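Asks: Could you look at this predicted model? Sequence included:
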Amino acid sequence: MAAVPMGLVSFVLIVGICSMFSAGFALVVGIAWLLSGLMVFHRPAEDAIARYALRMRRPTSDEAARLEPVWTEVTRRGGVRGGHYELWIQERDELNANAAAGHIVGVTTQAMQQLPNSQLAAVLSHELGHHVSGHTWTRMLAHWYALPARTAWGLTRAGLSRLFRGGNVACGGCLALVLGSIALTVLARAWWFVIPLAAAPLLLAMLSRRAELSADAYAASLGFAPQLVEVLAQREAAAASGGAAAPAAWGSLPTGQWASPQARTQPKAQHRGLAGLFDMHPDYHTRLHRLRPFIG
């Protein structure tokens, strides 16, 4: 629901531009754009997004041989069919994975090279948590329907910036004045819509951060809390030092050793109320704090 205001702005922009040609054309394009969101559920479209937008690639035979037993263990614990999802590779120097499109999990090359199987499983279980909770679908749809509005806003900002930097202060000032007048008029007459629109980025950021904490809890419920804590602690240390994450010993389990299923318990204490509702910054420290109850 937080993405609805931005989607409505996108719809108005598309229909408004197309109505300059004809009302019928605007109606057809508007309906087609609304239906275009269904493409995110289309497997070939997912592959195109992963390959061209996210710069992923299919794993090599050696990479697949490394990933398949790890993924099999993760999905077995989660009680889901592993073949329902596809594992792809991202050429990035970062210990990370990414729940992309509707059925794709991307793993970075650095994670493949540096993480033992137990910690790689923890990272993959976090991404599986995003998929089974529906976070990936909602995030993709929100991004797609907000794209026209964000593009228009970006072009407007770029145009104003170029006018002012190019010395056309008068033109830039006039354009800014016109846009400001339009914004004030809309605010005065449709404040009930503008306020949710202004709050939408904040709400989306909040939901995104809560989704991260939810995916962490899912991985912990599968028994991967100790390994996920190790990975997050390493990333926190790397972020604090400003350097790349080193493959040092993290108190990790040997390669191929799995966490005990006894960790599949609910946390001893949960943070609820307003503090949890408005938790906007699940940085590494916050995520580690939320995972500690799972490991005692």
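Replies: Done, it's in.
Asks: Going by C-alpha atoms from here, please, whenever you check contacts or count neighbours.
Replies: Will do.
Asks: P44 and W88, how far apart?
Replies: 14 Å (Cα to Cα, to the nearest Å).
Asks: and if you look at V132?
Replies: Plainly put, V132 is 18 Å away from W88 if you go by Cα to Cα.
Asks: Those two - which one has more neighbours?
Replies: W88 (25 against 16; other Cα atoms under 10 Å).
Asks: next, the one to line up against it:
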Amino acid sequence: MTTTPNPPDSTDPHPAAGPTPPQYPQQPPAYPTGPTQPPAPPAYPAQYAPPAYPSPTPQTPPPAQHAAPPVPPQPQPAIPPKPITPAPLHAHHISTDQRRVYLKAHQRHADATALGSLLIYLPHFLSSLVVVSLVSLLVLGDLAFLGIVGWLLTGLLIFHRPTESTLARRLLGLRHPTREEFSRLAPVWQEVTARAGVDAQNYELWIEENDTDLNAVAAAGHIVGVTTFALNRLPNGELAAVLAHELGHHVGGHAWASLLGYWYALPARLAYRVIRFLAVVTLRVAAVFSLLGFLVIAFFLGIVAFGTITTLYGLPLLILAAPYALAAVGRRAELRADQHAAALGFAPMLASVLHQMHGADQAAKQQAALAARAAGTRLPKESAMAKLLATHPDHHTRLHHLQPWLQPQPPR
């Protein structure tokens, strides 16, 4: 291949110097971009701003690009919430927190008052046995012993739970507690039984619908009832004192002994009422016809009564004196139940309850006196016979027997 030299420049001062080299371009040629190169990425915003979310504190606008980084806000010192002062507890409030319970080996017993009550009811029982035997002979004949044995076995019904429920509803007018009432009553009852070492499940809690009287009851073998007044008005410490008192009746055997004696005395009492009714009717009929007939009937009834007394070794006379003896034993049982509650640590609470009961009695007497004065009459004074038949001691006597537990004990 040949090359053609460049034509000589007419202005060159040295024409014979030889040919000059070829001139090359200063920049490389531009090559076309091929299809294999990836496309340029799309342009994004200079700075990504996250979406705004609701916040309790106002958000600052995002800083501009190439600006100095923002200074993080200094955390503000937390202001402690103002403490809420709890309502002061009642002076007789007690803790009902669950704790370990130590149960006694003997949950209940029969103390002197329970045994005394059974002993006083013995004449009633023997008289009832005579009545039941006579009725069984008239009705069953040679099978009279079945009637006697059946009557004796009925005494076990006082420990039968369905029978107790019927007794609580029909005779005592009690009902089961509602859920709210049970939530208030159950923890207090658990605390009382825990202190006494008694299984709380052995007893049933009942409610008496009474918003005016501060009262409670222990009946049969497992019934513990309390009025709605005591449940809703008393602090839990005083309510515990009331329940501890009723538990004392159960632990000492007072409740089942009195009910058992009453049950076995019922046939004799019914027979006495029938005989008294017939005697009164006979005397009135005889008095209508003639005075002589009245005297004859009265003399005849006197002979029958004397023969009955001598035949039964004076049991009817003991029956006539039994109400006074039972009332005395009942008053002693109340004092023993108070001592049981005081020994569990409820003496101050029980004393407060007794003061409230005394105040309520005084207020009722004042209202009765005002009503009698407005009517122009006077209230009758309480007779000595009524005091002898009272089943509960007066409040002064009960408070006096609580004094050993109310006085501060010397350090041991």
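Replies: In hand now; what should we look at? For clarity, every value in this text was computed on a predicted model and none was experimentally measured.
Asks: which SS state does V226 of the second structure fall under?
Replies: strand (DSSP: H, G, I helix; E, B strand; the rest coil).
Asks: Map it across to the first structure for me.
Replies: Aligned by TM-score structural alignment, V226 of the second structure pairs with V107 of the first structure.
Asks: So its match is in contact with E86, correct?
Replies: No: with contacts counted by Cα atoms under 8 Å, V107 of the first structure stays clear of E86, the gap being 10.8 Å.
Asks: Looking at the two, which has the bigger crowd around it?
Replies: Higher neighbour count among V107 of the first structure and E86: V107, with 28 against 16, using other Cα under 10 Å.
Asks: what residues are up against the more buried one?
Replies: Residues in contact with V107 of the first structure (Cα atoms under 8 Å, 6 or more residues apart in numbering) are 87-90, 96-98.
Asks: let's see it at 7 Å
Replies: V107 of the first structure sits next to 88-90, 96-98 when contact means Cα atoms under 7 Å, 6 or more residues apart in numbering.
Asks: where do the helices sit along the first structure?
Replies: 4-18, 23-36, 43-48, 61-78, 109-114, 117-132, 135-165, 169-189, 191-219, 225-241, 274-277, 284-295 (DSSP state H).
Asks: In TSV, list the ones you listed along with distance to H103 of the first structure.
Replies: TSV is the format used below for those (distance: least, Cα to Cα, whole Å):
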stretch	distance to H103 of the first structure
helix 4-18	24
helix 23-36	18
helix 43-48	8
helix 61-78	13
helix 109-114	19
helix 117-132	7
helix 135-165	9
helix 169-189	40
helix 191-219	16
helix 225-241	22
helix 274-277	28
helix 284-295	25
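Asks: Of all these, which one comes closest to R55 of the first structure?
Replies: Comparing those against R55 of the first structure with Cα to Cα, the closest turns out to be helix 43-48 (9.6 Å).
Asks: To what extent does that closest one diverge from the second structure after superposition?
Replies: For helix 43-48 of the first structure, the mean deviation from the second structure after alignment is 1.2 Å (mean Cα distance after the TM-score superposition for the first structure).
Asks: quick one: A200 of the second structure and G252 of the second structure, what's the gap?
Replies: 16 Å.
Asks: The two: which has the busier surroundings?
Replies: G252 (23 against 17).
Asks: Now which residue in the first structure aligns to that one?
Replies: By TM-score structural alignment, G252 of the second structure lines up with S133.
Asks: just L134 of the second structure next, same as before
Replies: Looks like L134 of the second structure aligns to G16 there (TM-score structural alignment).
Asks: go on, I319 of the second structure?
Replies: Using TM-score structural alignment, I319 of the second structure lines up with L197 in the first structure.
Asks: quick one, what contacts its match?
Replies: Applying Cα under 7 Å, 6+ apart, we find L197 of the first structure in contact with 5-6.
Asks: Report the separation between it and T151 of the first structure.
Replies: 16 Å.
Asks: same deal with V105 of the first structure?
Replies: With Cα to Cα as the criterion, V105 of the first structure and T151 of the first structure are 27 Å apart.
Asks: quick one: which of the two has more around it?
Replies: Taking neighbours as other Cα under 10 Å, V105 of the first structure and T151 compare with V105 leading, 23 against 12.
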